[in-house]
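**Q** Sequence plus the predicted model coming up.
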Amino acid sequence: EWLTISRIQDVEGGSIKFAGIFSDISERKKAEERIRNLAYFDVLTGLPNRRLFNDRLSMAINSAKRHHQHLAILFLDLDLFKRINDTLGHSVGDRVLEEMSNRLKICMRDADTVSRMGGDEFTILMSEVQEVEDAVRLARRIIESIREPFLIEDRELFITTSIGISVFPEDGDSPEVLVKNADIAMYRAKDLGRNSYQLYTPQMNAKSFERLAMENEMRKAIERGEFILNYQVKMNLDTGGIAGAEALVRWKHPDLGLVPPADFIPLAEDTGLIIPLGEWVLRAACQQNKAWQDRGLPPIRMAVNISPHQFNQADLVGRVRGILAETGLEPSFLELEVTESVLMEHMDIAAFMLNELRSLGVVTSIDDFGTGYSSLAYLKRIPIDALKIDASFMHEITTDEGDAEIVSAIIGLAHNLRLKVVAEGVETEEQIAFLRSHGCDEIQGYLVSRPVSAENFEQLFEQDLLFQPPGVRSRPAKRKK
């Protein structure tokens, strides 16, 4: 309550009496508390927000300076969280963030502060750290905790996190620098494969600048038309003729020359640039295939890799339909390849998406088969047309009994499910003989042809790929030991 006392005077100025008024200010106090919460706490999770975290970090730094102590910052980001929002909706994404905050609080010490910085980014302040290993142990606990499945609306979601760690005073002496360096270390963890942690090192700053520069260059490259497609042939093992082609993107930078895909594809995935780049690849590949057909060349299937980000776009089917209509390519001459890991993340959604694509008449296949889950059960649930056996199984297929048995089993399994089998990474005649004897349908690899330009690919239509004249067939490069 709020008490207001007023003195009542007579006409000559003398006091007669006092009047007191009691006011109920409960609602006012509640409103002030709500304003305070909005200013300092995250609405969704109830955790401290960026502003409160920075205030506490500033105080912790001042205390650590006075007492010559260490403190640590952990910067966390959920790996590929955007897929959940894009495919399952923001309500499910919000539930994941709420559960994430609960798990973080369980992992931490009472004296630590965890905050939500925004989106799917969280920070943790560890004060009075005795050694760096304290922060490392916390990072490991968090990774193990997040790895456990999230049960959201009767769905099991498998999520991972990447963590960067910076330490005061070695890695900075201000809130801005410590958080920035922990952020840089987190991105390094993502670059190295996600689901891990990294301690900040000064060398990461240089890599961060390189990454930013590469991202800027990539954005310009899409506008300037610096990306090109090469095509690798798929050979029919029965006839020796061309069964199809796979479109492979290359970056022809005006100053750096040919940039390897390993240097720009992961960055494109992380920054979201894979969406416009992937759409360009799909359109260019369809245009090229239609151009070959218009020139009277035998019609073949054109295979295009679909990235995880693309596959999880709600309008992927509409985009594919639009590109097919725009280019005039019949759907049956387009093959979309997706990896096992993409399919297994949300199997029900993947099955629905693949059914929609197949309803267009598009061919679908699993790329790099054998490197992921390879569950017999999911193969029956996922509507696909072909399996591509990963190249890693080809290296010792004729000398390693284990690899030979795995490949033989995959071919048998696929054929029992009425799926076509393509073997990647074929580099020797002995590998071809093994694959043919076990009924493999198609092969792809340097023995048949390296990825080549559209002009050079056209020449392959006129050749028997099994019996090319000397000097035409590309020999495999020697492997580094």
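**A** Received the coordinates, thanks.
**Q** When you work out contacts or count neighbours from here on, use the C-alpha atoms and nothing else.
**A** Fine.
**Q** so who does Leu178 touch?
**A** Taking Cα atoms under 8 Å, 6 or more residues apart in numbering as the criterion, Leu178 is in contact with 73, 166-168, 171-172.
**Q** Go ahead and list the helix or strand containing it.
**A** helix 175-191 (DSSP states H and E).
**Q** Give me the buried stretch members for that helix, please.
**A** 175, 178-190 (16 or more other Cα atoms under 10 Å).
**Q** picking that back up, can you put the contacts of Leu178 in CSV and add secondary structure, distance to Ala206 and neighbour count?
**A** Converted to CSV, the contacts of Leu178 look like this (DSSP: H, G, I helix; E, B strand; the rest coil; distance: Cα to Cα, whole Å; neighbours: other Cα atoms under 10 Å):
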residue, secondary structure, distance to Ala206, neighbour count
Ile73, strand, 20, 28
Ser166, strand, 16, 29
Val167, strand, 19, 24
Phe168, strand, 20, 21
Asp171, coil, 15, 21
Gly172, coil, 16, 15
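**Q** Between these, which sits nearest Leu460?
**A** Closest approach to Leu460 among the contacts of Leu178 (Cα to Cα): Ser166, at 54.8 Å.
**Q** try it against this one:
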Amino acid sequence: MPTDGSLVTLAHRLFQIAPGFACILRGADHVFEFANDGFYDLVGQRPLIGKPVRVAFPHPELEELIRLLDQVYRTRRPYAGRAVQLLVRRGPDAPPEERFLDLSYLPIPGPDDDAAGILAQGYEVTELVRAQQALHASEQRLHLALEAAGEGVWDWNIADGRFSFSERGRDMLGYGPGDIGARLEDWVAITHPDDMQRLQDETMACVRGRVPTVLLEYRVRNRQGDWQWILARGAVVERSPEGRALRMMGTTVDISGELETLHRANFDTLTGLANRALFREQLEHEVELSRRNGRPLALFFIDLDRFKEINDLFGHDAGDALLCEAAERIRDCVRKSDMAARLSGDEFTVILTELDSATHASGVAQKILHALARPFDLDGKEVSISGSIGITLFPADAAGTGDLLRNADQAMYAAKKAGRNQFRFFTPAMQEDATRRLALLRELREALPKRQLQVVFQPIVELAGGRIVKAEALLRWQHPERGLLRPAAFMAQAEESGLISEIGHWVFSEAAAWARRWTEQTGATFQVSINRSPVEFAAHAQAPDWEALLRDLGLAWHSLSVDITEALLLKPSLAVENGLLQLRQSGIQVSIDGFGSGYSSLASVKKYDVDFLKIDQSFVREADTPGNARTIAETIVLMAHKLGLRVVAEGVETAQQRDWLRAAGCDYAQGYLFSEPLPPEGFSALLAAQGRA
């Protein structure tokens, strides 16, 4: 059996080799009986054994520790403290040094169950505490920096579900301190339902260590009840030794403004479809993807037939409403993986990806045509349009995006040229046709300066007396290689390019000059009529000052007449009304060309104060065959006279046609029976011969 002395010696040895510090204090004065090397390392080398604590450490900063020793000795209850702050002097004259200790005071029982002394032991944790303080200070600095940068800071204690959001973050969404709870589920509850699963999946991927960080854009409901886009960044900052995530921190920033700017940069402001820039970027991406996976794609060019006419007739607000509805119909016809875009005006495009065959593209095109053919309601007015669609395939038709765009445009033009409301797939022959059209447009731009355009005049005869009293000015192009071209061969290019206004003004000037000459030649007001394109009545078209030209020429009232199409009178339009009013104020009369072949009524004609009706030549041509053509023509004459209008019959080629028109009361007639269109000099000679007769 070991003696008491040997036990004490053994205990001293154990305390000496034990980690941390230890000392034994005896009696109510806490006299040092033992101190291990760890204790001397803490307080510095000095005489301690046999001295009371107050003598060994006569420093006021240790008063609280001594009070705790007194308490343990008196109550015989142990004391334990974590990270207890202590100011230690490592020498009598040394300055105090801050230390942090995890320590415990254990009462040593005496013979009568009283405390004989106290065992003080523990560990210095100064470095750990300072590291934690540095980490906390770093977190605080980061927090302040992020707050100053406008980012909200969040902290999720994964173990207990507590979730805190900084004041800046709450302000970002308009919430006060008590508006939302302190649990994660309270904040998840304000997430947009469509973003909920994505938020959960990407967050858990980070928690489980599959990705180092989470970076996520999603929507949350702000205090006003609106959905607000935010960008959240986060990472796991603390894990257990087993790798289990314990804490996650991150930041949140409001990106609503950035997304709005990005949306404006990539999406059409009117229809919400992708704009030209985003479309080009997506097309290049899809072409590259098609090269890698071998799955073909199709590109559609869609042009709305008659949109310009609707826009001019009803105004831009109605036109915009039609574009928005058309865009929605097109979008509904394609998959979410496909892209619909608005390029400009009434031109749309669709990218169909991963096609199994061209049959799929045909089905989508037909679906779009059917959707566009349904009537549109424009503020209570029902109108109908159609679409022309050009389709090209990659890689079958093209090697890159530039070729695709060109091919689709050419195929669309072919669909429009074939009668509209249909689709066409690109063929190599279309490239040749497009090349010819571009060359023709380039040559047309030079035609007027090079004096290749000319005006010919066809007589208009007064049926009652058989004399030439009027003429219609007709445009011709003496092409250097293709010979004499009628307007049908080049008018579409003139209208699309905007050259129509310049050409139209030149034709008017020529007609006005010859009207003056023939007035002088005949001794009576000689009227010349010209055709005016509907494009020249567009709201944005620059109106020519024809009144000044007529005034400078000294022309009599009603020396000129303008022929317009029935389509302009289909629906009321401020641009058309202003254009017709300006003509009448300039002393120019108005006639409806090809009346009876369109949709206008005599009531709408009278509303616009029209002077003449030109009966469409189809009624004159078919008058000699069984049918209703003659009856319709005679009815038009009768009703026009009742409304105070005069009637001109076009395309008269036989004496029989002239005779029944005269019998029906028709006022004027023109056609090859009387004369083909003549150059001005030939027309002058015809008038001279009439005068001599």
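**A** Noted; the coordinates are in hand. Since the model is a prediction, treat every value here as computed from it, not as a measurement.
**Q** Overlay them and tell me the TM-score.
**A** Once superposed, chain against chain, the TM-score is 0.86 (TM-score structural alignment, normalised by the length of structure 1); 456 aligned residues with a Cα RMSD of 2.9 Å.
**Q** circling back: so the helix holding Leu178 of structure 1 corresponds to what in structure 2?
**A** Using TM-score structural alignment, helix 175-191 of structure 1 lines up with residues 401-417 of structure 2.
**Q** picking that back up, in structure 2, which of the contacts of Leu178 of structure 1 still touch?
**A** Counting by both residues aligned by TM-score structural alignment, their matches' Cα atoms under 8 Å, those that remain in contact in structure 2 are 73, 166-168, 171-172.
**Q** residue ranges for the strands of the stretch 401-550 of structure 2, please.
**A** In the stretch 401-550 of structure 2, the strands defined using DSSP state E, counting those that start in this stretch lie at 422-425, 453-462, 467-479, 483-485, 527-531.
**Q** most packed of those?
**A** With neighbours taken as mean count of other Cα atoms under 10 Å, the strands of the stretch 401-550 of structure 2 reach their highest mean count in strand 527-531, at a mean of 24.
**Q** Which helix or strand contains the closest residue to Gln422 of structure 2 other than its chain neighbours?
**A** Setting aside the residues directly before and after it, Gln422 of structure 2 is nearest to Ser388 in space (Cα to Cα, 6 or more residues apart in numbering), at 5.4 Å. Using DSSP H and E, Ser388 of structure 2 falls within strand 386-394.
**Q** angle of that strand against helix 401-417?
**A** 150 degrees (axes from the mean of the first three to the mean of the last three Cα atoms, to 10 degrees).
**Q** quick one: strand 386-394 of structure 2 to structure 1 mean distance?
**A** Relative to the matching residues in structure 1, strand 386-394 of structure 2 has an average distance of 2.0 Å after the fit, by mean Cα distance after the TM-score superposition for structure 1.
**Q** Against which helices or strands is that strand packed?
**A** strand 297-305, helix 358-373, helix 401-417, strand 422-425 (3 or more Cα pairs under 8 Å, 6 or more residues apart in numbering; DSSP states H and E).
**Q** picking that back up, ok, which of the strands of the stretch 401-550 of structure 2 comes nearest Asp667 of structure 2?
**A** Nearest of those to Asp667 of structure 2, taken as Cα to Cα: strand 453-462 at 6.1 Å.
**Q** Compute the number of surrounding residues for the equivalent of Asp385 of structure 1 over in structure 2.
**A** Under the alignment by TM-score structural alignment, Asp385 of structure 1 pairs with Asp611 in structure 2. Summarising burial for Asp611 of structure 2: neighbours were counted as other Cα atoms under 10 Å, giving 20.
**Q** Just send the strands of the stretch 401-550 of structure 2 back as CSV, with distance to Leu555 of structure 2 too.
**A** Converted to CSV, the strands of the stretch 401-550 of structure 2 look like this (distance: least, Cα to Cα, whole Å):
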stretch, distance to Leu555 of structure 2
strand 422-425, 48
strand 453-462, 18
strand 467-479, 15
strand 483-485, 31
strand 527-531, 10
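**Q** So which of these is nearest Val647 of structure 2?
**A** Closest among those, once you apply Cα to Cα, is strand 453-462, at 10.3 Å.
**Q** For the closest one, report the contacting residues that lie outside it.
**A** Contacts of strand 453-462 of structure 2 (Cα under 8 Å, 6+ apart): 447, 467-478, 507, 510-511, 667-671, 674-680, 683.
**Q** Relative to Arg321 of structure 1, how far out is the most centrally placed residue in structure 1?
**A** The residue lying closest to the centre of structure 1 (Cα atoms, centre = their mean) is Leu80, at 4.6 Å. Separation of Leu80 of structure 1 from Arg321 of structure 1 (Cα to Cα, to the nearest Å) stands at 26 Å.
**Q** what stretch of structure 1 does the helix or strand hosting Val214 of structure 2 fall on?
**A** Element membership for Val214 of structure 2, per DSSP H and E: strand 213-221. Mapping strand 213-221 of structure 2 onto structure 1 (TM-score structural alignment) gives no aligned residues.
**Q** Can you name every helix or strand that that strand contacts?
**A** Judged by 3+ Cα pairs under 8 Å, 6+ apart, the packing partners of strand 213-221 of structure 2 are helix 193-207, strand 227-239.
**Q** The stretch 551-693 of structure 2: strands as residue ranges?
**A** Here the stretch 551-693 of structure 2 has its strands, by DSSP E, counting those that start in this stretch, at 560-565, 589-595, 612-615, 646-649, 668-669.
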